[in-house]
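J.: take a look and give me a structure for this.
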Amino acid sequence: MDFASLAAQLNTGKILPEAIVILTILIILIGDLIQGRSSSRWVPYAAIGGCLAAVGALALQWDTGNAAAFFGEFNADALSIVFRGIIVLSAAVTVPMSIRYVEQSGTALAEFLGILLTATLGGMFLSGADELVTIFVSLETLSISSYLLTGYMKRDPRSNEAALKYLLIGAASSAIFLYGVSLLYGLSGGEVRLSAIANNLAVSTGESSIGLVIALVFVIAGIAFKVAAVPFHQWTPDVYEGSPTPVVAFLSVGSKAAGFALAIRLLVTTFPLVADEWRFVFTALAILSMVLGNIVALAQTSMKRMLAYSSIGQAGFMMIGLVIGSDAGYASMIFYLMVYLFMNLGGFTCVILFSLRTGTDQISEYAGLYQKDPLLTLCLCLCLLSLGGIPPLAGFFGKLYIFWA
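T.: Model (predicted):
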């Protein structure tokens, strides 16, 4: 194999956005190592700049020919570009939300941003992974970074409790997902690339259909945990309530987007033989998530717990796009995710500003907020009404597009 052929198959330019994020992480950590606490003056700007540069690199990759990279293990197609863009944008918006919150807690900002960008990196690779090992490594990069972010406020007992719960339940879900993936590996005769697995399963479906259904059950359980779908949502309210609010904001968007990217890539490519079955399962999960998430949210007294249950309900709407299974369905899901990014992160920004002033996130404390801060009240109302799908706000059109698709 000559060098030109090797370079063409590696196609390393396709992971330029991820390379920019890695470089940003190194700059932040080395700068903090050299300058110490004084680096907090420029570190947030470096993180935001790196994220925006990654978004620009993704935009330049749109419709640039061959999307396969690293011998087909990474797919930088249009679907991957959009989901990677959503994840890195959610990180870029989370950074300015984190500055005062982290500094007020007395913890190191540079380390926090380094872990946040590492989680972003895992989500970006997961969105384009086209091979089982890459999928699992990317998933664990995102998961482990999320555990660290959840427990980053070491002096806060609620943060420590949330991190422990997230770690234990997350480790169990990763084990379940890995078991499903290992079944796929065995049923396909030792293949790791998704397209090759699908081809081999199509040939041997007669003798391995029961094993295929079992693998599907474990894979769906692992994915449903990541997107916080009912009944795999039990971790969400406690983790969201105890975690630092900027972390909750990122998990509610970035982690969810990575989970849906994985669902589309893995289920559509690998399980066409049981497509009706997994669509039926996700239909049930979507209905349960929409009903339970929105009803239970009404009974909450904490704003963060209410938004946690709201995110479960929003995941149900996104699952409708996955169930549709057409280009229009995926487009409606992506559009709703982009709308959800801004209305949910906007809502969490308002919650952070309020909690920095009052030290609480109890809904009862929001009484009379309009008289104290009309602008904050207006922004919070717009975000919450948009999450509820009230016309003529963007959330209404997002839901309308999903049902129209």
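J.: going forward, measure contacts between C-alpha atoms and count neighbours the same way
T.: Fine.
J.: contact partners for the most centrally placed residue in the chain?
T.: Among the residues of the chain, residue 255 comes closest to the average C-alpha position under C-alpha atoms, centre = their mean, at 1.8 Å. When contacts are counted by C-alpha atoms under 8 Å, 6 or more residues apart in numbering, residue 255 touches 87, 123, 142, 226-227.
J.: mind listing what's buried in stretch 261-276?
T.: Neighbour counts over stretch 261-276 (16 or more other C-alpha atoms under 10 Å) mark 261-271, 273, 275 as buried.
J.: returning to that earlier point: most neighbours of all the contacts of residue 255, which one?
T.: residue 123 (31 neighbours; other C-alpha atoms under 10 Å).
J.: just give me the neighbour total for the nearest residue to it once chain neighbours are set aside.
T.: Nearest residue to residue 123, sequence neighbours excluded (C-alpha to C-alpha, 6 or more residues apart in numbering): residue 258, at 5.2 Å. Here the count is done by other C-alpha under 10 Å, and residue 258 has 30 residues near it.
J.: please generate a structure for the following sequence too, so the two can be compared:
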Amino acid sequence: MFLLGAISTVADAIGSGAGTGGLNLQLNAGAIAPEAAVLIALLTCLVVDLAGEKAASRWVPPICYAGLGSALVLLALQWNTPDLQPAFVGSFLADNLAIAFRAVVAASTLISLMLSWRYVERCGTPVGEFAGILLAATLGAMFLCGATDLVSIFVSLETLSVSSYLLAGYMKRDARSSEAALKYLLVGSAAAAVFLYGASLLYGLTGGATGLDAVAVALRTSASPVTALALVFVLATVAFKIAAVPFHQWTPDVYEGSPTPVVAFLSVGSKAAGFALALRILVGCFDSFDAQWKLLFTVLAVLSMVLGNVVALAQTSMKRMLAYSSIGQAGFVMIGLVCGTEDGFAAMVLYMAAYLFMNLGAFACIILFSLRTGSDRIADYAGLYQKDPLITLGLSLCLLSLGGIPPMLGFFGKIYLFFAGWADHQYLLVVVGLVTSVVSIYYYISVIKMMVVKEPQEASEVVKAYPAITWNVAGLPALRTALVGCVIITAVGGILSNPLFVWASEAVTGTPMLVQAIG
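T.: Presented below is the predicted three-dimensional model:
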């Protein structure tokens, strides 16, 4: 009923636009030019894949680079667009907030693909098919960042989710990958059903409208229990997407069982889309319930920071440790969301951009180590500096940045978040964030100590049998380039933190919805 009513609403809008000459203005197809570039790359990859695996291995990587690079250029051209107009009958808005998060999603996909070529080829799976599914997930995430209609949000959410299920179970011969995909599918399907039910309640409250503007107007004049129930359902969906406690149960198993390049994308691209959805629907729609959802998110942030960082201490797998670390990192980002100030929102955008490079840099090191040893156990990294200084240095710098050690980029990202929280009197969140940051530093430095401090005779058997380093193998130069790039930006990005914060502030001030909420 909700979907049928939405289709009828869209049809009426198109009809009225056609009658008044406003259809071209309502469609505004140029707003999704970056997504069109990604879609063209996706279709081209699938066509090339039909020519055979040899042709796909040669042509799919440059096609993906061209598509995602074009998308990033088009996003840059859209920045600070004057006379901003909604697209597709008001279901998509390419404001600065959407552009910033879409850029994070596209960049995370680009780096994830650079990390994946050698991994996918070694596993004997089709390169074109893998790239096509990952680009489909990217499309869903990018559309989700700018969706302003309940229908477009649901379609984007499911495009991202279904593609993610396929990617999680892509290693069909690996029982852990199949288990991860099944768990992700079951929990994700439940989250989708919860969102759809909450959206149907909002549709009923508006009297038949699906646009977020209409929902916001209806909620300002309604304070019924149904409204509170819709808020809980929508908040649960957002919390699932960003892996906040207690909706985090899928994260450790999915991270451990999924192919590592897929985990790299899920940890950044999917999470960025989730935070964009949180801003769009909570700040934009539930502004009249500001105190209620901020209280709930305060609880979620505290639980995420505490549980994520404490449980990470006991992990023996690098991927599971980073899974719990990502839960804690989501708690840090939620500080900016709860603040609801310009500095808070800007700090969110800045930290997601910083998290892109430091987290993907860490995953690049894990993938390289896994390709050479087949292991992701933390104990197997003992003495690694003797055999592979590049991985040791890169992983050390990225982990120190994730822990918030100066002068790394992650340190300045956390400083801006904590400053915004303190200025808004969110003392509990800031104190918990500081304490749990110290806890995270302990388990990050434990990994670094394992790699660097061990004597030669104490090196793990895996490191003792470490193969000779060769960079002329297909796929490895791209992986090394991504690793070096992420590490350099993570290490020296702190110097550029002020220009980055100015960029993040423009993402907030160039978004009418956030300006209205701050005012």
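J.: hmm, back to that, tell me the residue in structure 2 aligned with the residue nearest to residue 123 of structure 1.
T.: Using TM-score structural alignment as the criterion, residue 258 of structure 1 maps onto residue 273 of structure 2.
J.: after the helix or strand encompassing its match, next one along is what?
T.: Take DSSP states H and E as the rule and residue 273 of structure 2 turns out to sit in helix 271-278. Going down the chain from helix 271-278 of structure 2, the next helix or strand is helix 284-285, by DSSP H and E.
J.: residue range for the helix or strand that that following helix is followed by in structure 1?
T.: Using DSSP H and E, the helix or strand that follows helix 284-285 of structure 2 in sequence is helix 290-312. Per TM-score structural alignment, the counterpart of helix 290-312 of structure 2 in structure 1 is residues 275-297.
J.: check the mean deviation of that stretch from structure 2.
T.: In the superposition with structure 2, the average deviation recorded for stretch 275-297 of structure 1 is 0.6 Å (mean C-alpha distance after the TM-score superposition for structure 1).
J.: buried stuff in that stretch?
T.: Neighbour-count burial for stretch 275-297 of structure 1, counted by 16+ other C-alpha under 10 Å, picks out 275, 278-279, 282-283, 285-290, 292-294, 297.
J.: tell me the contacts of the residue nearest to residue 123 of structure 1?
T.: Taking C-alpha under 8 Å, 6+ apart, one finds 83-84, 87, 123-124, 126-127 in contact with residue 258 of structure 1.
J.: now swap in residue 365 of structure 2 and tell me
T.: Neighbours of residue 365 of structure 2 in contact, by C-alpha under 8 Å, 6+ apart: 391, 394-395, 483.
J.: repeat that for 10 Å
T.: By C-alpha atoms under 10 Å, 6 or more residues apart in numbering, the contact list for residue 365 of structure 2 reads 115, 371, 390-396, 398, 479-480, 483-484.
J.: over to residue 216 of structure 1?
T.: By C-alpha under 10 Å, 6+ apart, the neighbours of residue 216 of structure 1 are 177, 180-181, 183-184, 210, 222, 267, 270-271, 274, 277-278.
J.: residue 92 of structure 1: which of those residues is nearest?
T.: Closest approach to residue 92 of structure 1 among the contacts of residue 216 of structure 1 (C-alpha to C-alpha): residue 222, at 27.1 Å.
J.: what's the match for residue 59 of structure 2 in structure 1?
T.: Match for residue 59 of structure 2 (TM-score structural alignment): residue 42.
J.: for residue 32 of structure 1, see how far away that match is.
T.: From residue 42 of structure 1 across to residue 32 of structure 1, the span is 10 Å (C-alpha to C-alpha, to the nearest Å).
J.: these two: who's more crowded?
T.: Per other C-alpha under 10 Å, whichever of residue 42 of structure 1 and residue 32 has more neighbours is residue 32, with 19 against 12.
J.: and stretch 28-39 of structure 2, which stretch of structure 1?
T.: Counting by TM-score structural alignment, stretch 28-39 of structure 2 corresponds to residues 11-22.
J.: ends of that stretch, how far apart?
T.: 18 Å.
J.: can you give the distance of it from its chain's centre?
T.: Put simply, stretch 11-22 of structure 1 sits 19 Å off its chain's centre (C-alpha atoms, centre = their mean, to the nearest Å).
J.: what sits against the residue mapped onto residue 168 of structure 2 from structure 1?
T.: Aligned counterpart of residue 168 of structure 2 in structure 1: residue 150 (TM-score structural alignment). Contact analysis of residue 150 of structure 1 by C-alpha under 10 Å, 6+ apart lists 144, 158-167, 239-240, 242-248, 251.
J.: recalculate using a threshold of 8 Å.
T.: Contacts of residue 150 of structure 1 by C-alpha under 8 Å, 6+ apart are 159-160, 162-163, 239, 242-244, 247-248.
J.: for residue 224 of structure 1, same thing?
T.: By C-alpha under 8 Å, 6+ apart, residue 224 of structure 1 lies in contact with 230, 232.
J.: can you find the partner of it in structure 2?
T.: Using TM-score structural alignment, the partner of residue 224 of structure 1 in structure 2 is residue 239.
J.: any idea which element its match lies in?
T.: Using DSSP H and E, residue 239 of structure 2 falls in helix 225-241.
J.: how big is the offset of whichever helix or strand comes after that helix relative to structure 1?
T.: Using DSSP H and E, the helix or strand that directly follows helix 225-241 of structure 2 along the chain is helix 250-257. In the superposition with structure 1, the average deviation recorded for helix 250-257 of structure 2 is 0.4 Å (mean C-alpha distance after the TM-score superposition for structure 1).
J.: same deal with stretch 188-199 of structure 2?
T.: Counting by mean C-alpha distance after the TM-score superposition for structure 1, stretch 188-199 of structure 2 comes out at 1.0 Å.
J.: contacting residues around that stretch?
T.: Outside stretch 188-199 of structure 2, the residues that touch it by C-alpha under 8 Å, 6+ apart are 2, 150, 154, 158, 161, 229-231, 233-234, 236-237, 240.
J.: about what we covered before: tell me the spacing between the residue nearest to the centre of structure 1 and residue 90 of structure 1.
T.: 10 Å.
J.: same deal with residue 47 of structure 1?
T.: For residue 47 of structure 1 relative to residue 90 of structure 1 (C-alpha to C-alpha), the value is 12 Å.
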